[in-house]
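# Structural data only, the sequence is not supplied:
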């Protein structure tokens, strides 16, 4: 009796074994400590102080305020907390316990800037590894000894193997190496790794995992302890949206956030992308911000919700949250303790955990409600459907049609009595043209011939059927699935006819794109093999070395173009970040080997400014426009290719201009249509440009004159 009211008011949080209750919010970033404790660090820029607050399992805190000090990174082991602190351009290693009773300072550096990346790791008692940008140091607090290990360290790539042995990544002349360091003295190059934007290295289930991150995907390499390559594969999501973690004591799996049909899902797959488990999230969940692994649990943070799963993707708890736009640029940290859960952006939110004894009752009750209410509503709708007149039924059907679908309603004589806007466009009439005449009266255009044939077939057969037809309207040829329905009374006599069509042109286009994407994905393995073989060629001369480097460079470019096709077929999201327009143009120009175009002069007229764009997508668009220009000048003795970037108060403009053969009016008017090509190609290059600019909310402006040249302009909003 007492349980029933609470069940009737159950919400989705009650459907799972653990319930979170918010206890407090504290400004600052959260760090996990040993002994089931955590610390919140708040750097106050106004009064130049830093507040450290240590919490125990009862969420009681003890605080310490440091004047003229900023905490840059923090590491905890046993009872000692070690932190990198800066004050007046000097960096210190400071150590204290959780009661702040021990506080020792060691000077590390006397020239530290506010933008320097400082991180700390402990290798053994009194010994630490500290990184500053691309420098890696070993520091012995007992001997007060500081030793530089490398000045070409790659951030986030330190991995402790034992107290006297660790790995890290080092760059050298555009090549990345996995380095083994023993006793902080002896170095050994173990592996050569492909260039990437960033890296992660880890050991899980006795396997070494090296992750090479790019703009929108990652290349994963799995090795044994003896550095034998076990597996390699690509993950087509950004590195914040996937994890490689143990499924059990032996196997590893890929946990990832995917987006399909306006919904997010959390998916567990093996290395061959066979789906082991998948959890589909409600369609109101938005903006994934990170996926985290802690103590055999997976936590996924979205802008408006947190989900926690076990390693089989069974939900442990769910909590609605609200992360503001101003917090989105702050790095998210989480702590998942048996008694509490906490996460931080700008502020730290702390929740207590309680067991939900009746969660299965709530779950099955809500599941039952989810089915019984739609079923009840369906029965009501069926009754209304039966009772309403046929005219109202047809009008309701008209209102439900999308803008791309057409519908014609006829009486039993074949007179047109109702029509929607799309159908009007197809037969080229407007609302001023009266209805009520035989359908042939309206089918005067040549492109309506197939439509009238189906109408006649429907009247002769007096049966319902479907058929594909092609209709030319809006200056394009569209393909429709056409449905013909004969409406009858209960007695069987014909009341009228309904002719409707669903536009499947875009669906077919997307299917073609997906086929291209799958083909490109299969090609990546072959390109990787080609690249590795080219890299391992032994050069016998400087000329051979140059040729080898050119082969590798062109394979890299071809590999990127393959990824272009994958992206066109699969990616609909835009990942914007701040980029420099002049650098972006320069990087596009660098991709082209000038020796292949001796007849063309490349000119960079870009202005120096910054804007928020998806660099990978915009670079693809500019690169494809550049390739089109180069093709147009292949027969020219004095080709001139100009790339520009400039802006005004509202828009940024990226322009590619050539003095090639130009385009005819027909080509110019049709070049941005799907798959249009004037050179026997696939039209994918233009599709890549169009998709990239549309996803930025911009437009493409084409200026061309036959025999004089072409200018392609990408107009992108700055806000």
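Noted; the coordinates are in hand. Source: prediction; values computed, not measured.
# C-alpha only now, for contacts and for neighbours.
OK.
# Only the buried residues of stretch 688-707, if you could.
For stretch 688-707, burial by neighbour count (16 or more other CA atoms under 10 Å) applies to 688-693, 695-696, 698-700, 702, 704-705.
# From the residues you listed, which land in helices?
Judged by DSSP state H, the buried residues of stretch 688-707 include 688, 689, 690, 691, 692, 693, 695 as members of helices.
# Can I get those in a markdown table including distance to residue 612?
Shown next, in a markdown table, are these (distance: CA to CA, whole Å):
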| residue | distance to residue 612 |
| --- | --- |
| 688 | 19 |
| 689 | 18 |
| 690 | 18 |
| 691 | 17 |
| 692 | 14 |
| 693 | 13 |
| 695 | 13 |
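# let's bring in a second model and compare:
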């Protein structure tokens, strides 16, 4: 068993360690960093260009090389110009640069030789931040937006000829409508945007009014134009979908994301998929929705990212994958929202503006104006193995652990329940369970009653703190001995509580764990007072049997003296006979307790029983006590002498409870379908709740003068139990006591 536990423990540690570095189909490794400029790549020729900002202390503003090994690197300083934007067009480097407020269009070849340098605009009155967009139509024709002016460039041999197409363009794109190239232009007005679709000749074919907002992007998917605009006050992005065939807006909705955290792709079924990164105070989630029938969002799916992932930077769709950039992570997922790449990368501290992302030759290029970084994008050959380990660690291992926890919990619960049941059994005696430091962890009612620990007193303290009563000093010393020696010990201890002596046999034993260390202690005690008393009573019964002969002889001789007519002798003989009768009843009580528990059933009646009982009470002896009988007569089977003895003892107890010997005893009987009832009721002092709890305790007596031995009630209870009956005691302080003896009608079948 121990070997199995060790193997399982080793397996769990291995799985947890292996799954800690979760892997996916793709992984990246850092290859090249460019901390001082923007890196561009001509993927057709693998020509790289690094364009640096115009720092006065930097001589090399533009560099180029072929391949990733940086060989044949060429660097140049284009002079006193401020580079605003850089593009790759047909394998050449395009720079938009300012010189004395004039915007230059500069074209350089792969060796940084100047091909074109055109002054296309004066930006003296332009806003503080200039906006530039370049969209190629073919190898000889492209469009360039400078702020709100749209230029058309057509290349004639090595020279570009340009013209202004429009001067109020907020955003644009080259689209295809009815298999013909066209321009989609957005013009911004104070309270709305206007979409215009025109052919390359500048003829407007149709236009639509759109909601107001800062236009961010125009994308085409078949016959749909997706126009996104940023609503600054609402901190959200508006998506408007234009159906080119119907020439109307078929869908419009807001997304609570920045425009850079929204991306689109076209699914195999022709529908457009919308992906976004939702970020709030509680979590970051990746969400996917599908635009169906140009107008309805369906198939919503979402996953929550790990809490360690920080603020999102951008989301783009490249090479059939969504790439989500965060300040400290790069995540890629497919159109089914299955994670393909999940790597820790510190992007936030390097990229101050929203970067561009490009994939080429198994490389991932992330670039911005002041910083660029190239990562190796590789297939992870062991991703399925690591995914399996991740699955096992995420689902199987917890299930196995839960199963083990459940098994051990059920064993613990079973043992705990068994221990609780054993503790609460009356036959278990006094029981206290301690932890290894000696503090009480469980205690039963018998122990609480003995030590005087009420239910409201908190446990979990050292057991010695609860030995506060004087009579527990010997028991306290016994427990200290057990705690010091860690051995099983037993001892008989006499405890005197409330002027009564109780004899106990105590045992103190350590509880050992499977490892051999002590995990607790058990203190157990049995009250043997009743057993000892029964043994003593048995001896008394034998003595009483012998005494009956002597008492009979005294009584016979006294009766002979009674025949002599002498007044003085008659008085004395009356007293002798009365005392002899009392002694005989005492002896019969002792014999009754000491005899075997065997019933001798005879047929009798309630009337006979009451007549014989009342006949034992001489009115001259009890002149102030009235015994009233109001009974219903019935026949029954019982042990007649024993039942008479029980009822007589109940009457005697009632007489003792009547102050100044003045009062009455009411005897009643009745029957129902199951029981015969005998009621003995007095108008004595009655009992409070505390006394009622003790009245059935063997040998308990309320006698203050030592004349009682606690046998009367014990005999009543014993006789009732022998008859398989029940004893009910009802009493109220100051009003009297009522005893009801119930004898079952089917006693003959029970006594067989």
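Everything's here; your move. Here the structure is a predicted model, which is why all the values come from computation and not from measurement.
# And the TM-score between them?
Superposed pair, TM-score by TM-score structural alignment, normalised by the length of the first structure: 0.48. Supporting alignment: 396 aligned residues with a CA RMSD of 4.0 Å.
# sorry, back to before: TSV for the buried residues of stretch 688-707 of the first structure, including distance to residue 160 of the first structure?
What follows is these, written out as TSV (distance: CA to CA, whole Å):
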residue	distance to residue 160 of the first structure
688	43
689	45
690	47
691	44
692	42
693	44
695	42
696	42
698	47
699	50
700	51
702	55
704	60
705	63
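# ok, so of those, who is nearest residue 362 of the first structure?
Nearest to residue 362 of the first structure among those is residue 695, at 41.7 Å by CA to CA.
# Strands of the stretch 501-650 of the second structure, start to end?
Using DSSP state E, counting those that start in this stretch, the strands of the stretch 501-650 of the second structure run over 518-527, 602-605, 625-631, 635-638.
# so of the ones you listed, which one's packed in deepest?
strand 518-527 (a mean of 20; mean count of other CA atoms under 10 Å).
# now the strands for the stretch 51-200 of the second structure?
Under DSSP E, counting those that start in this stretch, the stretch 51-200 of the second structure gives strands at 62-66, 71-76, 82-89, 92-99, 102-108, 114-122, 132-138, 141-146, 149-156, 159-166, 169-177, 180-188, 193-199.
# ditto for the stretch 1-150 of the first structure
Using DSSP E, counting those that start in this stretch, strands in the stretch 1-150 of the first structure cover 18-27, 29-33, 37-44, 49-55, 61-67, 70-77, 80-87, 90-97, 104-109, 118-124, 127-132, 135-140, 145-150.
# wait, which of those strands is closest to residue 529 of the first structure?
strand 145-150 (31.0 Å).
# And that closest one, what does it pack against?
strand 135-140 (3 or more CA pairs under 8 Å, 6 or more residues apart in numbering; DSSP states H and E).
# and the angle from the strand it packs on to strand 118-124?
Per axes from the mean of the first three to the mean of the last three CA atoms, to 10 degrees, the angle that strand 135-140 of the first structure makes with strand 118-124 is 40 degrees.
# From the contact counts, what lies against strand 135-140 of the first structure?
Other helices and strands packing on strand 135-140 of the first structure, by 3+ CA pairs under 8 Å, 6+ apart, are strand 127-132, strand 145-150.
# Could you figure out how far the last one is turned away from strand 135-140?
Spelled out, it's strand 145-150 of the first structure. Going by the same axes, to 10 degrees, strand 145-150 of the first structure makes 150 degrees with strand 135-140.
# Can you give me the buried ones in strand 145-150 of the first structure?
146, 149, 150.
# Residue 602 of the first structure: which of the ones in helices among the buried residues of stretch 688-707 of the first structure is nearest?
Using CA to CA, those come closest to residue 602 of the first structure at residue 689, 20.7 Å.
# close enough to count as contact, the closest one and residue 621?
Yes - contact criterion CA atoms under 8 Å: residue 689 of the first structure and residue 621 qualify, at 4.2 Å.
# returning to that earlier point: tell me the one among the buried residues of stretch 688-707 of the first structure nearest to residue 566 of the first structure.
Nearest to residue 566 of the first structure among those, with distances taken as CA to CA, is residue 688, at 10.5 Å.
# The closest one and residue 107 of the first structure, how far apart?
Distance, residue 688 of the first structure to residue 107 of the first structure, by CA to CA, to the nearest Å: 53 Å.
# Out of the strands of the stretch 51-200 of the second structure, flag the one nearest residue 502 of the second structure.
Using CA to CA, the nearest of the strands of the stretch 51-200 of the second structure to residue 502 of the second structure is strand 193-199, at 100.9 Å.
# Let me know the angle separating the closest one from strand 180-188.
160 degrees.
# other SSEs contacting strand 193-199 of the second structure?
strand 180-188, strand 204-210.
# Quickly note the distance from residue 527 of the first structure to residue 561 of the first structure.
11 Å.
# Likewise for residue 613 of the first structure?
Residue 613 of the first structure is 19 Å from residue 561 of the first structure, by CA to CA.
# between the two, who's got more neighbours?
Shown here are residue 613 of the first structure and residue 561; by other CA atoms under 10 Å, residue 613 has more neighbours (22 against 17).
# Excluding sequence neighbours, find me the nearest residue to residue 40 of the second structure.
residue 49 (5.1 Å; CA to CA, 6 or more residues apart in numbering).
# Okay, and the one you found sits in which element?
strand 47-51 (DSSP states H and E).
# the inter-axis angle of that strand versus strand 82-89?
170 degrees.
# Point out the other helices and strands that strand 47-51 of the second structure packs with.
If you count contacts as 3+ CA pairs under 8 Å, 6+ apart, strand 47-51 of the second structure packs onto strand 38-42, strand 62-66.
# quick one, helices of the second structure?
2-20, 383-391, 397-424, 445-451, 473-485, 529-562, 567-594, 606-615, 640-656, 689-694, 711-722, 747-750.
# how about those in JSON lines, adding distance to residue 173 of the second structure and mean neighbour count?
Shown next, in JSON lines, are the helices of the second structure (distance: least, CA to CA, whole Å; neighbours: other CA atoms under 10 Å):
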{"stretch": "helix 2-20", "distance to residue 173 of the second structure": "46", "mean neighbour count": "13"}
{"stretch": "helix 383-391", "distance to residue 173 of the second structure": "40", "mean neighbour count": "17"}
{"stretch": "helix 397-424", "distance to residue 173 of the second structure": "53", "mean neighbour count": "14"}
{"stretch": "helix 445-451", "distance to residue 173 of the second structure": "87", "mean neighbour count": "16"}
{"stretch": "helix 473-485", "distance to residue 173 of the second structure": "89", "mean neighbour count": "15"}
{"stretch": "helix 529-562", "distance to residue 173 of the second structure": "105", "mean neighbour count": "15"}
{"stretch": "helix 567-594", "distance to residue 173 of the second structure": "114", "mean neighbour count": "16"}
{"stretch": "helix 606-615", "distance to residue 173 of the second structure": "116", "mean neighbour count": "16"}
{"stretch": "helix 640-656", "distance to residue 173 of the second structure": "112", "mean neighbour count": "21"}
{"stretch": "helix 689-694", "distance to residue 173 of the second structure": "97", "mean neighbour count": "11"}
{"stretch": "helix 711-722", "distance to residue 173 of the second structure": "104", "mean neighbour count": "21"}
{"stretch": "helix 747-750", "distance to residue 173 of the second structure": "104", "mean neighbour count": "12"}
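# Thanks a lot, see you next time.
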